[in-house]
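>>> Below are the sequence and a predicted model for it; my questions follow.
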Amino acid sequence: MAQVWKCSGLRWSVEGGPVLEWDGGRRSALPRGKRVAFAVPEGGVRRCMGARGNACAVRAVVPGRSRGARCEECARLDRAHSVAADTLADDPRPYRVYLAWFGPGMVKVGITARERGPARLLEQGAVCFSWLGTGPLMAARRTEELLRAALRVPDRIPYAEKRAVRSALPAAAEERAAEVRELHARAVALTGWPESLRPEPCRVVDHVRDFGIGGGPAAFGEVVELVPGGGVAGELLAVAGPDLHLAVGGRGAVVLDTRLMTGWELVAAGPAADGCTFPVRELRREPDGLF
């Protein structure tokens, strides 16, 4: 009987790079050039991942296209204890405000606990970023709101839009950093900053080399969902945020969002497997920002 693996997500660390984590504590490093090959057994069912380290009480079945892999109740519990839900106002940890760039015209503002370093930026697929300031959680939140209101800087950019520009980024790091530098200068010039937030100088960090993007074949499509009986096998070209860029079947690259893997029981694909039999949406360049 084939060994079954259940993915709990992709994690980034500054020192170790990206790894896939599996139930039971196993980890799979993701160096470029590695062969990635797995399948969903016939009759497989995707089940809820639970919340805050606890299993789903009813082992609910969740849709294949869900990025969260949680049922409605577990999703509510998970969000209720997150920084994004503004329910942790008494969190004593220092937080950092950042500006992150994903492509031309795509800069967002966000916050992350200082102890996490740049891991949050790697997880989001930020091509480059700079810290903006450090302080208590609510001061960081007020600064984030200030930038959204005064400079019209969003706090969210859909992953589909990030993928749409990833294969056509400026080649020069200075060109990639230009919008972050310009917005950083405008941000620190604003009045109304919380007194408890300490501004930080603009020092742009570039992740192109960490991700391995740029210079490789452009992606022709993205996996829409995993399905029973389907599989994927190919060479790992790049990892950006939660996305694996895989060279499959001699066609070029396909993008697999690893959040689609969670909740499924997976098995290793055979050594002769090559290609992708999961549903794939072709990526085309459109005016709305999608390929």
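Right, received. Where do you want to start? If you're wondering where the values come from, they're calculated on a predicted model, not measured in any experiment.
>>> Could you use CA atoms for every contact and neighbour count after this?
Will do.
>>> Tell me if Ala233 really is in a strand.
Yes. Assigned with DSSP: H, G, I helix; E, B strand; the rest coil, Ala233 falls within a strand.
>>> contacting residues for the residue nearest to it when sequence neighbours are not counted?
Of all residues not flanking Ala233 in the chain, Ala37 sits nearest, at 3.9 Å (C-alpha to C-alpha, 6 or more residues apart in numbering). By C-alpha atoms under 8 Å, 6 or more residues apart in numbering, Ala37 lies in contact with Gly231, Val232, Ala233, Gly234, Ala268, Ala269, Gly270, Ala273.
>>> do Arg259 as well
Taking C-alpha under 8 Å, 6+ apart, one finds Gly9, Leu10, Arg67, Gly68, Ala69, Pro242 in contact with Arg259.
>>> and the residue lying closest to the fifth one once chain neighbours are set aside, how far is that from Gly64?
I take that to be Ala69. Excluding the flanking residues, the one nearest Ala69 by C-alpha to C-alpha, 6+ apart is Cys48, at 5.5 Å. Separation of Cys48 from Gly64 (C-alpha to C-alpha, to the nearest Å): 11 Å.
>>> Narrow the contacts of Ala37 to just the buried residues.
For the contacts of Ala37, a burial check counting by 16 or more other C-alpha atoms under 10 Å picks out Gly231, Val232, Ala233, Gly234, Ala268, Ala269, Ala273.
>>> Turn those residues into CSV, columns for distance to Thr87.
What follows is the buried ones among the contacts of Ala37, written out as CSV (distance: C-alpha to C-alpha, whole Å):
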residue, distance to Thr87
Gly231, 40
Val232, 40
Ala233, 42
Gly234, 42
Ala268, 41
Ala269, 43
Ala273, 47
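>>> here's the one I want to compare it with:
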Amino acid sequence: MAQAWRCSGLRWSADGPVLAWEGGRCSALTWGKRVAFGVAEGGVRTCVGARGHACPLGAAVPGRSTGARCEECARLDRAHSVAADTLADDPRPYRVYLAWFGPGMAKVGITAVRRGPARLLEQGAVCFSWLGTGPLMAARRTEELLRAALRVPDRIPYADKRAVRAVLPAGEGERAAELADLHARAVALAGWPESLAREPFRPVDHVGVFGLAGAPAAAGEVRELVAGGTVSGELVAAAGPDLHLATGTGQGVVVLDTRLLTGWGLLPVAGGEFSVPVRAVRDRAAAAQDGLF
């Protein structure tokens, strides 16, 4: 029997998306590449642990969980994250950014300067611009200022992001227009921390990087992996943690959230079967309406 591989997630390199595997191996993903694997019969999805440490219980986790962590490991992982506000003395500089995912769908966030645009690629931002740079807590206060004054969220569900990818404006200028207006309103606000330096509006567009230009619209998305199930398709686009796979069957293009892979033992397969649960992509118009700020 073939040795099972365990995925540790999708990474974005200078050359595009890469699937990382436990043990340090990586699989570069290029447009048109066949992505195919199966889950062993009788396989169980187990907790991936936290902060580089294995789960002491080897706990089973639900197939639909995108975190693949048990309750205790999830708590430990979040306790050491920037989002938890437990790193107030972090001396490294941070950036505040504005990100756009589709019509009526923008968010504010922060990321460490040393990470460059990696966070935006990981989130599937179609377009983004830096807003300011400074200490962590100043960046956090600015994020909160925008959320309160401009009603800009700091989180957008991935289901909504997927839903609007098929209705993106064709031109970069059109895709940047909402961000340009939001950036202007943001820098005009009073109450900015003095230690946060404002940055000019310089939009960065990821449609080409993600392969979304001219890509066929996704009809479905994988709900979860199951023991004995298989996934097989040709990679036509990728955004954030999502792979858009042309299945060559009546299912059309199906989106696979690679966060659903972690915790499973995966086996190579040669066939073209696609036998894991799939649901329809959320209605695009409803997603855009929900995202208006």
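That came through fine. Keep in mind that what you see is a predicted model, and the values were worked out from it rather than measured.
>>> what's the TM-score for these two chains?
TM-score of the superposed chains, computed with TM-score structural alignment, normalised by the length of the first structure, equals 0.97; 287 aligned residues with a C-alpha RMSD of 1.1 Å.
>>> coming back round to it: out of the buried ones among the contacts of Ala37 of the first structure, the closest to Leu256 of the first structure would be?
Checking these against Leu256 of the first structure with C-alpha to C-alpha, the nearest one is Val232 at 9.3 Å.
>>> Now do the contacts for the closest one.
By C-alpha under 8 Å, 6+ apart, the neighbours of Val232 of the first structure are Val36, Ala37, Phe38, Ala39, Val248, Ala269, Ala273, Asp274, Gly275, Cys276, Thr277, Phe278.
>>> If you rank these by neighbours, which is first?
Ala39 (24 neighbours; other C-alpha atoms under 10 Å).
>>> That one reaches Trp264, doesn't it?
No. Applying C-alpha atoms under 8 Å as the test, Ala39 of the first structure and Trp264 come out as separate, 9.8 Å apart.
>>> Now tabulate the contacts of Val232 of the first structure in a markdown table and tack on distance to Gly110 of the first structure and secondary structure.
Shown next, in a markdown table, are the contacts of Val232 of the first structure (distance: C-alpha to C-alpha, whole Å; DSSP: H, G, I helix; E, B strand; the rest coil):
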| residue | distance to Gly110 of the first structure | secondary structure |
| --- | --- | --- |
| Val36 | 32 | strand |
| Ala37 | 35 | strand |
| Phe38 | 34 | strand |
| Ala39 | 36 | strand |
| Val248 | 35 | coil |
| Ala269 | 39 | coil |
| Ala273 | 41 | coil |
| Asp274 | 39 | coil |
| Gly275 | 37 | strand |
| Cys276 | 35 | strand |
| Thr277 | 37 | coil |
| Phe278 | 34 | coil |
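>>> hang on, isn't Val127 of the first structure packed against Val208?
Yes. Judged on C-alpha under 8 Å, Val127 of the first structure makes contact with Val208 at a distance of 6.0 Å.
>>> what about Asp23 of the first structure, distance to Gly263 of the first structure?
10 Å.
>>> When the two are compared, which one has more neighbours?
Neighbours were tallied for Asp23 of the first structure and for Gly263 using other C-alpha under 10 Å; the higher tally belongs to Gly263 (24 against 11).
>>> show me what contacts that one?
Gly263 of the first structure sits in contact with Lys6, Cys7, Ser8, Arg46, Arg47, Cys48, Met49, Ala69, where contact means C-alpha under 8 Å, 6+ apart.
>>> What about those, which are in strands?
Residues of the contacts of Gly263 of the first structure located in strands (DSSP state E): Lys6, Cys7, Ser8.
>>> was I right about the last one contacting Gly25?
No. Using C-alpha under 8 Å as the test, Ser8 of the first structure is too far from Gly25 to be in contact (9.4 Å).
>>> more neighbours, those two?
For Ser8 of the first structure and Gly25, the more surrounded residue by other C-alpha under 10 Å is Ser8, and the numbers stand at 22 against 7.
>>> Please give me every residue in contact with the aligned partner of that one in the second structure.
When the second structure is aligned by TM-score structural alignment, Ser8 of the first structure is paired with Ser8. With contacts defined as C-alpha under 8 Å, 6+ apart, Ser8 of the second structure is in contact with Leu19, Ala20, Trp21, Glu22, Leu261, Thr262.
>>> Recalculate using a threshold of 6 Å.
Ala20, Trp21, Glu22, Thr262 (C-alpha atoms under 6 Å, 6 or more residues apart in numbering).
>>> Just give the nearest non-adjacent residue to the second one, would you?
Spelled out, that is Trp21 of the second structure. Cys7 (4.4 Å).
>>> again with the first one
Nearest non-adjacent residue to Ala20 of the second structure, counting by C-alpha to C-alpha, 6+ apart: Cys26, 4.5 Å away.
>>> repeat for the last one
Across the structure, with C-alpha to C-alpha, 6+ apart as the measure, the residue nearest Thr262 of the second structure apart from its sequence neighbours is Cys7 (5.3 Å).
>>> Could you do Gln123 of the second structure as well?
Gln123 of the second structure sits nearest to Gly240 (C-alpha to C-alpha, 6+ apart), 4.6 Å away.
>>> Please pick the buried ones from the contacts of Arg259 of the first structure.
Gly9, Leu10, Gly68, Ala69, Pro242.
>>> Confirm that Ala186 of the second structure sits in a helix.
Yes. Assessed by three-state DSSP, Ala186 of the second structure belongs to a helix.
>>> Quick check: closest non-adjacent residue to it.
Using C-alpha to C-alpha, 6+ apart, the closest residue to Ala186 of the second structure is Leu146 (6.7 Å).
>>> any idea how far the residue nearest to Trp21 of the second structure lies from Leu179 of the second structure?
Counting by C-alpha to C-alpha, the gap from Cys7 of the second structure to Leu179 of the second structure is 35 Å.
>>> got it, and Val209 of the second structure?
From Val209 of the second structure over to Leu179 of the second structure (counting by C-alpha to C-alpha), the distance is 19 Å.
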